[in-house]
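# Turn this into a structure:
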Amino acid sequence: MSEAPGSRRPHSLVTRLLIAQVAPLALFAVVVLAVGAWTAHRVVAETADRLLAGALQTIRETVSVADGKVTVDVAPWTLGLLDGPERDAVFYSVREGGRLITGYEELPRLPDASSDAPIFADLSVRGVPVRMAQQTLTIPGRPAPVTVSVAQSLDSRRASLLDLYRSLLLPPTLLVLLAALLIWPALKWGLNSLKRLIDDLTRRPGPRADFAPADIDLAPREFQPVLTAFNHLLARLEASTSGVQRFAADASHQLRTPLSVVAANLDLLAGAPRTWTVRERRLIDDSRDAVAGMTRLVGQLLSTARADGARIKSSADLGRAARRAFQMAKARRSAPNGALRLRLPAEAVVVLGAEDLIAEQILNLIDNAFHHGAPPVFVHVRTTGAVCVWDHGPGVDEAALPRLTDRFFRAAPSQASGSGLGLAIVRTLAEAQGGQFGLSNRSGGRSGLVGRLTFQPSAEE
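Model (predicted):
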């Protein structure tokens, strides 16, 4: 089929990149880099091992027997082969069986050591990484073989390797940089035709407009099959959203019910009229804690799935939601009197949102305060449509504050016991209800973390 007059087929992106001839140059540079690095490492390692073996042989040749005893004459120049510009640390030892004749006790005997040829091993001596060569020597009439070991730190090896890298790998590096400089203008040239497609997608006004198909004529030919598949996906995405909501409800029933049964059975087992051993009691307690944690995690994950697609337009009593969260928090934790405190205004505060979701947000903030802070924990509802929850713990490092609402992020992973979802759910639910959520450390020299939820006033107020 011929093209319509005045129409213009988009240029091929692959053709433009091939014209630039960047790929062969970059591939050649990478191969040269890899071969050069491998060659340099092998040459330095083999040369240093030969020097180490030479020093070992020098010591072996001084081993002799005098007056029925094994003697060794290690002259100062014996280890001169290992002198290098970095002044490496050198260790040696001579043993007859398990008895040290001379040298350093820290050098171990390798199980594969023999008299045929030296063997090499990487280890640490006195906190210094070393390369050790070891070989045995059999002396007629002696009950055990003599083991000679020489070890050298790795400073000179590393310095020599660095010098080789600088001299051998500089040309390939320049080739890679040249390839990078060529790729950038080539990509800008090839992807310039996508600008109209990007502008079309970013100009879409509302959330429902995002499901409209993209214009495949705005992209290069190589992208047209991708955009066709993408348009088919968009056509089915809106319908699948309701399926996700139904799945969340079904998963809530299917997951929470068996966990509740297991928790109830463990409670009955713990209260059974028999004497449990310490180990059995610990296993039961660990199982109950695990079930409780899994139940909470399931609830958090389901709340996250529900919040991702939620757009709340109803009205809620902020004080009543805070009271519900306060009562739920007291019911499921054994805290002393005064550890959790609630402040409510005299009049009702009606805001835009769902009361059960607001209660869950406040409950998550209370749990976070008890898990990572310290009591007393305060819940304060303000007439301006805001809820503040703060504790008296150490607070959080300022650099970590912006990431606390990321899913599965923990400021101190080694000490955290939660799932890392609580604050992420609070933020997601706040956005779904048109509100805002912020975290800050208490000011004025006071310790503790403050979580602040701000909601829009309801039209029914």
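# okay, CA-based contacts and neighbour counts for the rest of this
Noted.
# and Thr275, helix, strand or coil?
coil (DSSP: H, G, I helix; E, B strand; the rest coil).
# Could you check how many residues crowd around it?
The number of residues packed near Thr275 is 10, by other Cα atoms under 10 Å.
# Could you report the distance from it to Leu269?
As judged by Cα to Cα, to the nearest Å, Thr275 and Leu269 stand 11 Å apart.
# same check, this time on Val14
Distance from Val14 to Leu269, by Cα to Cα: 68 Å.
# Repeat that for Thr47.
For Thr47, the distance to Leu269 - Cα to Cα - is 69 Å.
# do the same with Arg246
The value you get for Arg246 to Leu269, if Cα to Cα is used, is 35 Å.
# Another for comparison:
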Amino acid sequence: MRVTIRIKLTALFALLFVVLAGVLVTTAYLFVASATTPEAQQADRQRLLEEALEEQGVTLPAAPTPMPSGRPDDAVGEVLDSIAAQVRQNVLDDLLQRSLLAFALSAVIAVALAWWLAGRVLRPVDEISEAANMLSERTLDRRLPEDGPDDEFGRLRRAFNGMLTRLETAFDARQRFAADASHELRTPLAVLRASADNVLSSPRPSKQARELAEQVEQQVGRADSLMTSLLTLARADDVIHTREPLDLADVAAEVVSAASPRATDAGVAIDLDIADAPVLGDPVLVERMLANLVDNALRYNVEADGWLRCRVWSEAGRAFVEVSNTGPALAAGDIPALFARFARGDQRSEVAGHGLGLPIVARVARVHEGVIDAWPGDEGGLSVRVSLPVREEALAS
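Okay, the predicted model is just below:
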């Protein structure tokens, strides 16, 4: 069981009550026990008798000489003392039983009251936690009410609202920067691409001009792909995701269909095996995740007569997509490094890429509460499997 602050406060309040109640019961018992000893009772009776006689003007004579032991009066006294001791013990036992019963009932009531009181005290913290858990890029404008008392929780609310204001400002600035950078960078890239296309489409371009134009076009495509990947990472890092119902099977079919001409040109056979896999996610991010898996499988599929296999299915409340390919042999210990940004393994120079494909897959899976696994193929290549939670209404049906 998870030990919460409420449980700790309840235990602290209950322990404090138990200690105080224990001291009270012990003190009362000892007080009654000391007040009912034969000596104390004899002294009290003697004092009360003297006070009563003094009020009547009678003075008691000196105490008589004790009678020798063994006489009848001595036996009667012993019986009376025994009866008095038994009565005293019965009174103390009854007092102890009643005190313990009252102590147990009070302890139960005290624990219940401590639990309720701890909940009341921690309610503002629960409200702040709930507000923090519901935060997203669309709810940064929400604020906690500040009309309560000016205490520690009131100051915490104001500090939390101030943090939300700063986050909203920073988030808006970052979004504006991403949009402005995308717009400003795409324009010169489009100009460079158009210039390269003009050179390549001219009737008689020189060999040097053609080579330069082809190189420019290649680098422009690389820069455009890199910018798209960085913006996708920024979208995922900022958790800018509009969750909508979608099916991984439909997304995989579209991605594979778009990649089929490229696979045909590369001589790579595609095997598509899909079944219903309904999930709740950001369509843009999920499509980019599958596109990166397929693109990565094609990019590093350098074997002759290679193949690419894409499977989609669902089971046990999870939706799965698995992409496997042929390619260079990989060591299992080298696979985690492939999910680091700008890492491309041992094929950095042989294969064009910017090392953001698999990191984007991992990041998108993470923001969708997914799990990603990867392992080397028996004959080379890589297999990557991503599992996401199945949509709740699909589970209900």
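# What ranges does structure 2 have for its helices?
Under the criterion DSSP state H, helices of structure 2 are mapped to 5-35, 38-56, 72-133, 152-201, 207-237, 248-266, 283-299, 335-338, 357-367, 392-396.
# right, and those helices - which one's nearest Asp378 of structure 2?
Taking Cα to Cα, helix 335-338 is the member of the helices of structure 2 nearest to Asp378 of structure 2, at 14.3 Å.
# Give me the contact list for that closest one.
Ala343, Arg344, Gly345, Gly355, Leu358, Pro359, Ala374, Trp375, Pro376 (Cα atoms under 8 Å, 6 or more residues apart in numbering).
# Please pick the buried ones from those.
Buried residues within the contacts of helix 335-338 of structure 2, counting neighbours by 16 or more other Cα atoms under 10 Å: Ala343, Arg344, Gly355, Leu358, Pro359, Ala374, Trp375, Pro376.
# now for the first one: what does it line up with in structure 1?
Aligning on TM-score structural alignment places Ala343 of structure 2 opposite Phe409 in structure 1.
# and what of the fourth one?
Residue-level alignment of Leu358 of structure 2 against structure 1, with TM-score structural alignment as criterion, gives Leu423.
# Would you mind measuring from its match to Thr304 of structure 1?
Distance of Leu423 of structure 1 to Thr304 of structure 1, computed by Cα to Cα: 11 Å.
# What is the burial count for whichever residue in structure 1 pairs up with Glu184 of structure 2?
Under the alignment (TM-score structural alignment), Glu184 of structure 2 maps onto Gln254 of structure 1. When neighbours are counted by other Cα under 10 Å, Gln254 of structure 1 registers 11.
# Report the contact partners of Gln254 of structure 1.
With Cα under 8 Å, 6+ apart, Gln254 of structure 1 has no contacts at all.
# how does it look with 10 Å?
Ala248 (Cα atoms under 10 Å, 6 or more residues apart in numbering).
# Check the one 3 residues further on too.
Remark: with contacts taken as Cα under 10 Å, 6+ apart, Thr257 of structure 1 is in contact with Ala251, Ala263, Thr295.
# do Ile274 of structure 2 as well
Leu248, Ala249, Asp250, Ala252, Ala253, Cys310, Arg311, Val312, Trp313, Ser314, Phe320, Val321.
# Identify the residue spatially nearest to it, adjacent ones excluded.
Among residues not flanking Ile274 of structure 2 along the chain, Val312 sits closest, at 4.5 Å (Cα to Cα, 6 or more residues apart in numbering).
# Distance of the aligned partner of the one you found in structure 1 relative to Gly319 of structure 1?
If you follow Val312 of structure 2 across to structure 1 using TM-score structural alignment, you land on Val381. Counting by Cα to Cα, the gap from Val381 of structure 1 to Gly319 of structure 1 is 6 Å.
# Give the residues shared as contacts by the two.
Leu342, Arg343, Leu344, Pro345, Val349, Val387.
# Can you tell me which of those end up in strands?
Leu342, Arg343, Val387 (DSSP state E).
# What is the nearest of these to Asn231 of structure 1?
Val387 (42.6 Å).
# Give the burial count for the alignment partner in structure 2 of that closest one, as a bare number.
Matched to structure 2 by TM-score structural alignment, Val387 of structure 1 sits across from Val321. For Val321 of structure 2, the neighbour count with other Cα under 10 Å is 24.
# Likewise for Asn161 of structure 2?
20.
# Tell me the spacing between the most centrally placed residue in structure 2 and Ser34 of structure 2.
Note on structure 2: the residue nearest the mean C-alpha position is Asn133, at 9.1 Å, using Cα atoms, centre = their mean. With distances taken as Cα to Cα, Asn133 of structure 2 is found 61 Å from Ser34 of structure 2.
# before we move on, what about Arg243 of structure 2?
75 Å.
# and if you look at Gly306 of structure 2?
Relative to Ser34 of structure 2, Gly306 of structure 2 is positioned 98 Å away (Cα to Cα).
# Between the two, which is the more surrounded one?
Between Gly306 of structure 2 and Ser34, counted using other Cα under 10 Å, Gly306 has the larger neighbour count: 18 against 13.
# show me the contacts for the more buried one.
Ala263, Ala266, Gly267, Val268, Ala269, Ile270, Leu298, Asn325, Thr326, Gly327, Gly381.
# Need the buried ones from those residues selected in PyMOL.
Per 16+ other Cα under 10 Å, the buried members of these correspond to this PyMOL selection:
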select buried, resi 263+266+267+268+270+298+325+326+327+381
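# how about the contacts of Gly306 of structure 2 in JSON lines, adding distance to Val284 of structure 2?
What follows is these, written out as JSON lines (distance: Cα to Cα, whole Å):
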{"residue": "Ala263", "distance to Val284 of structure 2": "23"}
{"residue": "Ala266", "distance to Val284 of structure 2": "27"}
{"residue": "Gly267", "distance to Val284 of structure 2": "29"}
{"residue": "Val268", "distance to Val284 of structure 2": "26"}
{"residue": "Ala269", "distance to Val284 of structure 2": "26"}
{"residue": "Ile270", "distance to Val284 of structure 2": "23"}
{"residue": "Leu298", "distance to Val284 of structure 2": "21"}
{"residue": "Asn325", "distance to Val284 of structure 2": "24"}
{"residue": "Thr326", "distance to Val284 of structure 2": "28"}
{"residue": "Gly327", "distance to Val284 of structure 2": "28"}
{"residue": "Gly381", "distance to Val284 of structure 2": "27"}
